[in-house]
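Trainee: How does the following fold in three dimensions:
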Amino acid sequence: MKEYIALFFTHSGAIKFQRFSKKNNIDCELMPVPRKLSSNCGVCARFNFDGNINDLINEEIEQIYEIINDAYKLIYEEK
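Mentor: As a prediction, the model looks like this:
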């Protein structure tokens, strides 16, 4: 299972993602954005997911990073 951090444009986007995750049995925790990363709202979702990450992307998500050995690899960015 891979581990990710999603950054959002707004707090409400993060909360909506958490609800979506819970409904779809995805382990998800809201937390402050790590200092290494920037965010508009300051809240991110850390989650584990095995499927296609594109299935989770919506208009609320600013960026998604895969966490690899405590480092962050950008895998999605809203253009």
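Trainee: from here on, contacts and neighbour counts on C-alpha atoms
Mentor: Noted.
Trainee: in this structure, which spans are strands?
Mentor: 2-8, 28-32, 43-49, 61-68, 71-77 (DSSP state E).
Trainee: Let me know whether residue 61 touches residue 7 as I believe.
Mentor: Yes - in this structure, residue 61 is within contact of residue 7 by C-alpha atoms under 8 Å, at 6.0 Å.
Trainee: So between those two, which is more surrounded?
Mentor: Comparing residue 61 with residue 7 by other C-alpha atoms under 10 Å, the one with more neighbours is residue 7, at 28 against 20.
Trainee: I'd say residue 8 and residue 39 touch.
Mentor: Yes - using C-alpha under 8 Å, residue 8 makes contact with residue 39 at a distance of 6.9 Å.
Trainee: this one as well, want them side by side:
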Amino acid sequence: MKYIVTFYSHFGAIRFKREAPTTWGTIQLMPVPRDLSLSCGTCAVIEVEGTVEFAHQQYHDIEQIVRVTGDGYEVLCHSDK
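Mentor: Next comes the predicted model:
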């Protein structure tokens, strides 16, 4: 599975990468796809075997979490900060 996490700030993206569980595997920071967000411009891409359980309240600067599907994106969580 591939997930994309968008943030309200660049600092939030860096902090997320640093504090995410190591069991999630590799997390890459990259520019946000424009069809997902116009916020800070940095997202985290997580590619794992299987699924990931997100404790959204644990990461305060998250704008949204989406799963990449064959048809585009499935929004798993969206924050109205």
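Trainee: Residue 29 of structure 2 and residue 4 of structure 2: what is the separation?
Mentor: Counting by C-alpha to C-alpha, to the nearest Å, the gap from residue 29 of structure 2 to residue 4 of structure 2 is 10 Å.
Trainee: Among the two, which residue is more densely surrounded?
Mentor: residue 4 (23 against 19).
Trainee: Pretty sure that one sits against residue 68.
Mentor: Yes - here residue 4 of structure 2 reaches residue 68: they are 7.2 Å apart, a contact under C-alpha under 8 Å.
Trainee: what sits in contact with each of those two?
Mentor: Common neighbours of residue 4 of structure 2 and residue 68 (criterion: C-alpha atoms under 8 Å, 6 or more residues apart in numbering): none identified.
Trainee: Give the residues shared as contacts by residue 8 and residue 39 of structure 1.
Mentor: Joint contacts of residue 8 of structure 1 and residue 39 (C-alpha under 8 Å, 6+ apart) are residue 62.
Trainee: Comparing those two, which shows the higher neighbour count?
Mentor: residue 8 (26 against 18).
Trainee: Contacts for stretch 61-79 of structure 1 next, please.
Mentor: 2, 3, 4, 5, 6, 7, 8, 9, 13, 39.
Trainee: what would those residues look like in CSV with distance to residue 76 of structure 1?
Mentor: What follows is the contacts of stretch 61-79 of structure 1, written out as CSV (distance: C-alpha to C-alpha, whole Å):
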residue, distance to residue 76 of structure 1
2, 15
3, 14
4, 11
5, 11
6, 9
7, 10
8, 12
9, 14
13, 16
39, 14
